[in-house]
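Novice: this one's structure only:
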């Protein structure tokens, strides 16, 4: 409903009062809408969270009937992540809108109880200086009553360093021969990377499924330029170095009296499409049958599901 100009007061003070009241009413409506939006976002996130929980319980109860369900759970977790972020953003927006009013109740999301931080993490104690006088009467006769501790989880950014192994040379004054300490051991030939760096690259590639090109881009952003071919060469060298361990695992796995095997699909990026490859796993676990040998698992990879692959894997079993 529009207000006619003839009905507006001529007094400036009255106009100012009506403008202040209109702004307050607008802020109240805006705050109410923000709170309602935050509540709706929270409800959507709760529904998504419960659906994900039901899906996980059904998978645990009835077993993985298909790999499609596993991919569905991954997708639901991704959607829940987006909804949780949106709900938190709407909650903060509602808090800022409510702060500008006095008649609108705020809204806070229900969150699970925060678990204490692991005990093995080191603690850095930062003591804030206490008052030297009473904040009430100004007296200086103070004694410590106790303390409140607030724990905040922090991380130290990754640091790069170059280790210089210095091998001093000495010459004999009697025979003029040169003596020097042997060269340090390296996990791979040409040893440009230390064992910790190699382990990190291997885990990011095979454990976190992070391609080498993305790792190289991240290294460069951190001020350490490495060529893709150099990093790829280190992966091949590590595979060759770890091959004896792989053979020992295979020998231990296939020496079992009973063997459990299955295959699972693996999406593989191909030219213009995605192929479906196979990951074959053979598990040795005699603990349910009273065995004392350590459990183990052996993985193989193939681009198809042909029967020749398990026949080759189990040829000597």
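Specialist: Received the coordinates, thanks. In this text, all values refer to a predicted model and were calculated from it rather than measured experimentally.
Novice: Please count neighbours and contacts with C-alpha atoms only from this point.
Specialist: Will do.
Novice: Now do the helices in the protein.
Specialist: 12-62, 67-99, 195-202, 212-221, 228-253, 308-313 (DSSP state H).
Novice: What is the burial count for the nearest residue to residue 301 once chain neighbours are set aside?
Specialist: Spatial nearest neighbour of residue 301, excluding adjacent residues (CA to CA, 6 or more residues apart in numbering): residue 279 at 4.7 Å. Using other CA atoms under 10 Å, residue 279 has 16 neighbouring residues.
Novice: now do residue 258
Specialist: 13.
Novice: Kindly report the same for the one 4 residues further on.
Specialist: Using other CA under 10 Å as the criterion, residue 262 is surrounded by 12 other residues.
Novice: what's it in contact with, if anything?
Specialist: By CA atoms under 8 Å, 6 or more residues apart in numbering, the contact set of residue 262 is 280-282.
Novice: Quick one: residues in contact with stretch 61-68.
Specialist: 59, 70, 264-265.
Novice: Identify the residue nearest the geometric centre of the protein.
Specialist: residue 208 (9.6 Å; CA atoms, centre = their mean).
Novice: Tell me how many other residues surround the closest residue to residue 266 other than its chain neighbours.
Specialist: Ranked by CA to CA, 6+ apart and with sequence neighbours excluded, the top spatial neighbour of residue 266 is residue 277, at 4.9 Å. Residue 277: 17 surrounding residues under other CA under 10 Å.
Novice: In addition, the following structure is provided for comparison:
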């Protein structure tokens, strides 16, 4: 239309009438201006359209982020597919230690058991028995005089009714006063006095039992020291928080070498799990908390009936650099199950001291990303992938407790084809789908880890996921809530050392109070440091079992 107008104006530009020629020239000028304005309007419209699309994508991203945050705090934690939920429990705990799910019981490798009923107080076939190790306090009651007849014939016992109830007596704080009498012979003057027994913490005004009580309350029950001082205060004993902190520092010094023996024993294994999480530390003058890290190194071979007991060791560091993982794993050259954190890649280097480590990645992390996509956008591909991963977990359920050779053979036969289907689906999506979306990120994440995700197929000792170690760092959640932060690097290291022993006790169903008491008793027997590996928690369990049999 504009071109036709210009053509007509060109014809009029040679018209005999000057007014017509001037009008034609003005029309051409206005047409050019109109054309320029139209081009500018189109450019502005394109810019605004691009901005609208970008804002819409940002709104969608923020809505998804908000929905995921709300689901993490208020929603269900399970990421299982419908087929998994319909079947019986697989026995895998898919919890994320970063979320507040501390009440969920970690999987300890044994079959799920029915919750233990509280025994009733009556008698009969429904009566349940209490644990046999509990002390029994018997109270006997005879019939009162007004219940007995007065015929004078006497009474004979025909039976009894026994009623039981669980009781509690609050811990007692008391003073131990030791008196060592000194004697001398009247004849020869020989002096005699009972020798003062060795104690782990000589020179302290606190009995070993106080050390143990504070240690268990802080590192097993997650009570901060200020609350423990309040508990003591209710008994009329006023102990400053800094005093209890010094006690724990002494306990750390005594237990450090057992921790080193524990770490060495763990690294003697051929397959381990590793993970890390955050813990805040207060630095004077910084004005805010610094995010430090807690690394967990775990051995748990119960699913394939390995011959080594489960154990966990923690390490506290200032940063998340991979060099800390490399240092903690010095001397280990087996299979390491981890998440996708890039800091672990240095362990696979051929320049590493010792053999390179084989990294096995976690299918639970892969499933979690597709589950988040499914919850946000209801994508069919995400649902399909979750169902296929669910089939892998179904196979693992049947393999629980089987020898590693059986697990390997079954996985190659049944799981490998499913894994091939999963990666074929992922690669197909990568060729056709939008890779800059949340779904695309999940697909890229899984494809990047393909080699490590296939390791469990070739080795029956390897688990399908890294949940074993994630369960061991669950206690850090109540620790962060109760204590908020650690006051110093030394405090973080103290936590790591003592929590390693307490966590290993938990994995082996050992009472940490009884174990720490046993360890301190062994210290008084002057056990050489070279034999501290004999003081690890499972040796305590063996000794207790021997004593019970005797």
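Specialist: Received the coordinates, thanks. These figures come from a predicted structure and were not determined experimentally.
Novice: circling back: how about the residue nearest to residue 301 of structure 1, what's its partner in structure 2?
Specialist: Aligned counterpart of residue 279 of structure 1 in structure 2: residue 294 (TM-score structural alignment).
Novice: check contacts around that match.
Specialist: 276-279, 314-317, 496.
Novice: Of those, which ones are shared with structure 1?
Specialist: For the contacts of residue 294 of structure 2, the contacts that are reproduced in structure 1, applying both residues aligned by TM-score structural alignment, their matches' CA atoms under 8 Å, are 276-279, 314-317.
Novice: Nearest to residue 23 of structure 2, out of the residues you listed: which one, please.
Specialist: In terms of CA to CA, no member of those lies closer to residue 23 of structure 2 than residue 278, at 78.4 Å.
Novice: Contacts only, for the closest one.
Specialist: With CA under 8 Å, 6+ apart, residue 278 of structure 2 has these contacts: 291-294.
Novice: Next, work out how far apart the residue nearest to residue 298 of structure 2 when sequence neighbours are not counted and residue 162 of structure 2 are.
Specialist: Distance criterion CA to CA, 6+ apart; nearest residue to residue 298 of structure 2, sequence neighbours excluded, is residue 312 at 4.3 Å. Noted for residue 312 of structure 2: a distance of 44 Å to residue 162 of structure 2, by CA to CA, to the nearest Å.
Novice: quick revisit: with respect to residue 231 of structure 2, which of the kept ones among the contacts of residue 294 of structure 2 is nearest?
Specialist: Nearest member of these to residue 231 of structure 2, counting by CA to CA, is residue 279, at 25.7 Å.
Novice: Can you report how many residues lie near that closest one?
Specialist: Using other CA under 10 Å: residue 279 of structure 2 sits among 22 other residues.
Novice: Tell me which residue of structure 1 lines up with residue 314 of structure 2.
Specialist: Checking TM-score structural alignment: residue 314 of structure 2 goes with residue 299.
Novice: Helices along the stretch 401-550 of structure 2, start to end?
Specialist: Secondary structure of the stretch 401-550 of structure 2 by DSSP state H, counting those that start in this stretch: the helices cover 404-410, 416-432, 438-448, 450-453, 455-458, 467-472, 476-483, 489-507, 512-524, 537-549.
Novice: Packed most tightly, which of those helices would that be?
Specialist: Comparing those by mean neighbour count (mean count of other CA atoms under 10 Å), helix 467-472 ranks first with a mean of 25.
Novice: Quick one: list the elements packing against it.
Specialist: The contact analysis (3 or more CA pairs under 8 Å, 6 or more residues apart in numbering; DSSP states H and E) places helix 467-472 of structure 2 against strand 271-282, strand 289-299.
Novice: mean distance, the last one to its aligned residues in structure 1?
Specialist: Read it as strand 289-299 of structure 2. With mean CA distance after the TM-score superposition for structure 1, strand 289-299 of structure 2 departs from structure 1 by a mean of 3.2 Å once superposed.
Novice: That strand: how far from the chain's middle?
Specialist: Per CA atoms, centre = their mean, to the nearest Å, the displacement of strand 289-299 of structure 2 from the mean C-alpha position of its chain is 10 Å.
Novice: how about residue 222 of structure 2, what's its match in structure 1?
Specialist: So residue 222 of structure 2 corresponds to residue 209, using TM-score structural alignment.
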